[in-house]
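Visitor: just coords:
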C-alpha cells in the first residue's frame, strides 16, 4: 500500500493513524459522565456512523445563562440500497420515540435513515438495538466507502435481482472491517485476529483521505444522480439481464463558496466491464479504483481530498493506466449512455403479478407527525399491519413494496385517515424538491433549508400555475451551505445558503442529472428568491423550443443572456 510520507498530514489524518483502527478512547469517553466527546473521538465517531451535534436554536440562550451547549448525537445507519424489512423499520420507529429529542426520523439522499437528538448516555443502547435488528452504522460516515446506493424500484425483472446481488457484494468489499465497532458498541470484547489476518485489508490504518460514494443504476433511469458519485456503475440490460457495467469515476457535489479552486464535478466514463456470474471482474475493478484514492488522494488538505480533484490534477488517462496496472489487464472503453428519466418512482406501480408498490413523497425526507399530517404514525401502522418492505430512495422518499393488489384501497384509506396525501394529490413542483437538514442540528449550516423550503413551496406552486408549468418537471433543491448534501449543483433551480437568510441562486442543471447548473446571483434574501427566478421562468415559457426542458433552454440561452437581470 502506498501512503503519503513527506507531505504534511492534516490533523484528521494524524487522528486516524493513531486511532488503532478507529478505537481511540471512545470506550473511555462513553463512561466519563460528560455530555460530549473529546475532539479526537468526535472525528473517529463519524466512522462509526455518529456525529456529535448541538441544538443551535438554544446556543444563544444557553450561552447567556452561562451553560454549555445542548449536545446530542446523530446516528446514521448503513442500509445498502435503502431496503429494510418491516421489523427493521419498526425498530427505527421505536428508537426515534425512545431516545431522540425530536421523535422523528430523517431519510438521507444516500437511501438511509438518520436519528437526530440522541443523548450520549443513550448512544450505546441505540446502536446495539440497531445491530440486534441486523442493521449497522459502521461506515455510514467517515473516510471510507459510504452507504452504497441503488435504484430502489422493486420488480420481478431478473436484472433487478442481479443488481441487488452486485450491490450487496460491492458494499461488503468496500466496507470497513475494524473490530473496534463490535468492541465498543455490541459485546465489549476484543476480537482476536487469526494468524496472518489483517484488521483492515483494504483500508489499512489510514483509511481513505475523504468520504467515498458509490452508486449503481440501470441505464436510462437516473433516479439516484449516478454522476454525483466518486464511483458509479451503470448497468447495461439485454433481454432483462445485466450484461455489464459502464464505470463512472470522479463525481462529487461539495465545494467551498469562497474558494474558487473547489467545485462540483460530474463523474467521467472510465471503462466498460462485462458481468460474469461471480462478478469478480467488476468487484476487482471497483476495488482498484478505491485504492487509487487511498494511495494518491490528498492527505494534507481535506478540501481537495475527494477523488475528483485527483483525476483533474493527474488526468483521466493517467488514472485509467494506473487502474489497469493494478488489475494486470487493459480496460475496455466505456459504452455510450442514454437516459430517459431522472424522476423518482412515486405513485402506484406494478411490482409483479398481483402485487404493487407505492412510492410516497416524504416532504424533505422528514418522517414525523404534525398536527395535520401524522406521517410517522401512518407508516408505522401500515408497515406493522401489512408487513411491507420499506425502500428509501435517493430523493428522500419511501417505496412501500409487496402490496397485494386487493389491499391498495385499504392502504390509501389508511394514509388518508392520517392526513397523508397521495402523490397524485401533489403538484409536480412539490414532488421534485429536496432539502438538506441544515439548522438546528448541522454545525456547517449558514442558513435554513429543511425548515425554509416548505414556506417557499406555496409561492413556487402558484408561480408555476400562473406560467402553465404545473406539469413540467423542474427540480428545486435547497441547502444550508455550499457542501451540497441535497445534490444542488445539478438541479434546475438551487438555493445554496451563504449567510443567515441569504442564498446563492444556481440555475440550469438537468432533470436527468447529467449537467451542472451555474451561479446566477449571490446572497439573495430568502423573501426575494421566488421573484429572482420568476423572469427566468417567464423567458423559458416565451422562448423555449418545442419539447425543450428548462435545463436545455438555460444551456442554449446561456448565462450571459440573463446577466442584466442579475445586476
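Guide: Perfect, thanks for sending it. Model, not experiment: these values are computed from the prediction.

Visitor: CA atoms for contacts and neighbours, from now on please.
Guide: Noted.

Visitor: you'd agree residue 486 is up against residue 433?
Guide: No. Counting by CA atoms under 8 Å, residue 486 sits too far from residue 433 to count as a contact (9.5 Å).

Visitor: and those two? Which one has more around it.
Guide: Comparing residue 486 with residue 433 by other CA atoms under 10 Å, the one with more neighbours is residue 486, at 27 against 24.

Visitor: that older thread, list residues touching both of residue 486 and residue 433?
Guide: Listed as contacting both residue 486 and residue 433 by CA atoms under 8 Å, 6 or more residues apart in numbering are residue 477.

Visitor: starting at the chain centroid, how far to stretch 180-188?
Guide: Distance of stretch 180-188 from its chain centroid, counting by CA atoms, centre = their mean, to the nearest Å, is 26 Å.

Visitor: where's residue 61, which helix or strand?
Guide: Residue 61 belongs to helix 59-64 when assigned by DSSP states H and E.

Visitor: what's the next secondary structure element after that helix?
Guide: Sequence order places strand 71-76 as the next helix or strand after helix 59-64, per DSSP H and E.

Visitor: what helices or strands is the helix or strand that that following strand is followed by leaning on?
Guide: Sequence order places strand 83-84 as the next helix or strand after strand 71-76, per DSSP H and E. Packing partners of strand 83-84 (3 or more CA pairs under 8 Å, 6 or more residues apart in numbering; DSSP states H and E): strand 389-392.

Visitor: next, the one to line up against it:
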C-alpha cells in the first residue's frame, strides 16, 4: 500500500463562483421558484441557471436566431432542455408514450436519445417547464441529478439477449442510482409543489455534503465482451465478472473522463485505471467511498480541472487507491481476467435465454423524429401503444425493443416495416456506429456543427468507403462541436472535434473496444480537407491491413499516429 501524506493531498482552494452558488443555495433551492414565476423574461436568474442543472435541466438559447434577435432588440430566444434520470436506460411502453407526447406538445416535436442512455426534451419554454417536469414525474420517471455536480445517470448494458448477466447488472445500476440520489427535498418542493420537511428541519446530504461534488460524476457497468457503455470513459466503471449465468462481482476502473479545453493547458481526456476486483455485494460501498474521496479532494477552484481524473493524477493513482482501501478497511482483490471486443451496439433480432426477443435498432444520432419516408417517431409511438415491449436506450444513441414475446414479434415487425424503421437497407458499418453530439444550434459550448452536419458528411465518406470495398466494415466515427467530450470523440477511430464553424481537428487511432484513446492527427480541417485525408487513409487501410485488423489499430501499426494512452492496470491479473 502506498504511503499517504495528508499534507500533500489536502489543498486549500480559492473557491470558484459555482461553489459559492451551491454554498448559499439552501440545498439547491436558490431563487428557482421566484425565477420560474417571473414571466417578464424567458430566462432564469443567473445563479439559478447553475442550480437548475441539479434538477435535470439546462437553460439554452437558439443560436441560429441570435443576430436577428439582437437586431430587433429582443432578448435571446431562451428555452430549456430537460434530461431524464433513467438508470440502465430501460423505459416502459407507457413511459415512452408519455415522453413522446410531451415532445409533441411541450418541446420541439423530437426525442433525443443520449450517450448516457437518457431521454432529452429540447425547446421547452419557461412557462411550460414546471408542467413538463410534473408529467415526467407522473410517468414514474424524473430528472433529479440528470445534470449537475452529482452522480449522473448510471449506465448499463441492457440487451438481455447479449448476456444472462444483464438482469443482475441492471438491478445494481438502479440500486447505485438510488443510493447516490441527492437527498434534498428541493426538487419535490419546486416542481411538484410538495412540502416534505417538518418545520424547522433542514435537509442533509450524508454522501455529498452541503456543496455536493466539485464536478459531475459518471458511473457505468459493462458486461464483457461488450463495452457498449464505454466503461473507461467514466469516472467509475464496473466490468462485470460472472460464472456462467451468475454475476459474481466487478473489476473496478476509476479516473476516466473525455472532456478537455483548447484554451486551458493541462486539460486532457483520460481512460480509467483498473484498480482491482470487488464482489457484487460490496460494490456500492466501494462506489460510495470513491465518490466521497472526490468530494473531499476534488478541485473546487478550477471547474475545468475538477473531474476525478485530475484528482487521481494530482494525488497519484497508487496513493488514491491506498486512500480508498484505508477508508474501506480492506484491500481490493486482484483484477479478474476479461476481454472486450467492441464498444458499439448490436443490431437486429436476437433471442434471450428467457425465450423473449430483443431488437437492436439504429437511430441516427439518437434523434427520434418523423421524416417523409421515415416516420420513426410515429412508428415507435404505434409500437408503444401496443404495450407489448419495453424500450431500452443504449450508450451509443441507439434503441433496443426488449422483452418481446414470441407471439408478439410478428405484429411489432410489421409496424417496423410499415414505417420503414427496420430493416434498414444500405446503412454502412461506419454510419451505424457514428455518434454526434447535439452541438449547434442549442449548445452554448459548441464551436461547430455535429448532429445536424454529420449525416451529410457521412454520405460523402460512404462514397470513399464504397470505392475501397469498406461499406460493410465497422468503423467508429465520432463528431462533436467542441472538445468537452459529450459524444466521446476521443474514443473514435476517427474523431472530429469542432474548432470553429466548419473546421474540425481530426483524431485517429482509438481502440475499437474503447481501450485506447485516439491521437491528434491534423488540425482545423474543413470538409474538403477531411475528405482528402480520408481518400488517402481509407484506401491504405483497405490494401495494407492484416486479417481482422481494425482501422484504429492499423493507423497505429502503420505509424500514421503514435498510440495514445491505453487502459492501465494498477494491480496485475491473478
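Guide: That came through fine. Keep in mind the model is a prediction, meaning the values are calculated, not measured.

Visitor: how many residues are close by residue 212 of structure 2?
Guide: A count of nearby residues for residue 212 of structure 2, using other CA under 10 Å, gives 24.

Visitor: which SS class is the counterpart of it in structure 1?
Guide: For residue 212 of structure 2, the aligned position in structure 1 is residue 207, judged by TM-score structural alignment. Following DSSP: H, G, I helix; E, B strand; the rest coil, the label given to residue 207 of structure 1 is coil.

Visitor: against residue 145 of structure 1, how distant is residue 207 of structure 1?
Guide: 10 Å (CA to CA, to the nearest Å).

Visitor: go on, residue 553 of structure 1?
Guide: 37 Å.

Visitor: now do residue 394 of structure 1
Guide: When distance is defined by CA to CA, residue 394 of structure 1 is 17 Å away from residue 145 of structure 1.

Visitor: also residue 377 of structure 1?
Guide: According to CA to CA, residue 377 of structure 1 stands 33 Å off from residue 145 of structure 1.

Visitor: same deal with residue 190 of structure 1?
Guide: Between residue 190 of structure 1 and residue 145 of structure 1 the computed distance is 24 Å (CA to CA).

Visitor: what about the two, which has more around it?
Guide: Remark: of residue 190 of structure 1 and residue 145, residue 145 carries more neighbours, 27 against 12, as counted by other CA under 10 Å.

Visitor: tell me the counterpart of that one in structure 2.
Guide: Residue 145 of structure 1 maps onto residue 151 in structure 2, with residues paired by TM-score structural alignment.

Visitor: in structure 2, which residue is most central in space?
Guide: For structure 2, the residue nearest the mean C-alpha position is residue 116 (2.9 Å; CA atoms, centre = their mean).

Visitor: just the helices from the stretch 101-250 of structure 1, written as ranges.
Guide: 120-132, 158-174, 180-181 (DSSP state H, counting those that start in this stretch).

Visitor: go on, the stretch 301-450 of structure 1?
Guide: All helices of the stretch 301-450 of structure 1, identified by DSSP H, counting those that start in this stretch, fall at 307-314, 316-327, 375-386, 408-417, 428-431.

Visitor: nearest to residue 69 of structure 1, out of those?
Guide: Closest of these to residue 69 of structure 1 is helix 375-386, at 28.7 Å (criterion: CA to CA).

Visitor: which residues touch residue 133 of structure 2?
Guide: Shown in contact with residue 133 of structure 2 (CA under 8 Å, 6+ apart): 142, 143, 191.

Visitor: what does it correspond to in structure 1?
Guide: Residue 133 of structure 2 maps onto residue 127 in structure 1, by TM-score structural alignment.

Visitor: same check, this time on residue 252 of structure 2
Guide: Using TM-score structural alignment, the partner of residue 252 of structure 2 in structure 1 is residue 247.

Visitor: roughly how far apart are that match and residue 305 of structure 1?
Guide: Residue 247 of structure 1 sits at a distance of 21 Å from residue 305 of structure 1 (criterion: CA to CA).

Visitor: distance of residue 553 of structure 1 relative to residue 559 of structure 1?
Guide: To residue 559 of structure 1, residue 553 of structure 1 is 11 Å away according to CA to CA.

Visitor: residue 528 of structure 1 now?
Guide: Between residue 528 of structure 1 and residue 559 of structure 1 the computed distance is 20 Å (CA to CA).

Visitor: neighbour-wise, which of these two wins?
Guide: Counted by other CA under 10 Å, residue 528 of structure 1 and residue 559 do not tie: residue 559 has more neighbours, with 16 against 11.

Visitor: leaving out sequence neighbours, find the closest residue to residue 225 of structure 2.
Guide: Residue nearest to residue 225 of structure 2 in three dimensions, not counting chain neighbours: residue 340, with 4.1 Å by CA to CA, 6 or more residues apart in numbering.

Visitor: check contacts around that neighbour.
Guide: So residue 340 of structure 2 contacts 224, 225, 226, 227, 513 (CA under 8 Å, 6+ apart).

Visitor: mind checking the SS state of the aligned residue in structure 1 for residue 95 of structure 2?
Guide: Using TM-score structural alignment, the partner of residue 95 of structure 2 in structure 1 is residue 88. At residue 88 of structure 1 the chain is in helix, as set by three-state DSSP.

Visitor: state the distance from residue 120 of structure 1 to residue 158 of structure 1.
Guide: Look at residue 120 of structure 1 and residue 158 of structure 1: by CA to CA, they are 45 Å apart.

Visitor: and residue 478 of structure 2, that's in a strand?
Guide: Yes. Counting by three-state DSSP, residue 478 of structure 2 falls inside a strand.

Visitor: for it, grab the count of nearby residues.
Guide: Neighbour count of residue 478 of structure 2, defined by other CA under 10 Å: 26.

Visitor: so how far is residue 487 of structure 2 from it?
Guide: 7 Å.

Visitor: overlap in contacts of those two?
Guide: Residues touching both residue 478 of structure 2 and residue 487 by CA under 8 Å, 6+ apart: 435, 436.

Visitor: map residue 460 of structure 1 onto structure 2.
Guide: Residue 460 of structure 1 maps onto residue 461 in structure 2, by TM-score structural alignment.
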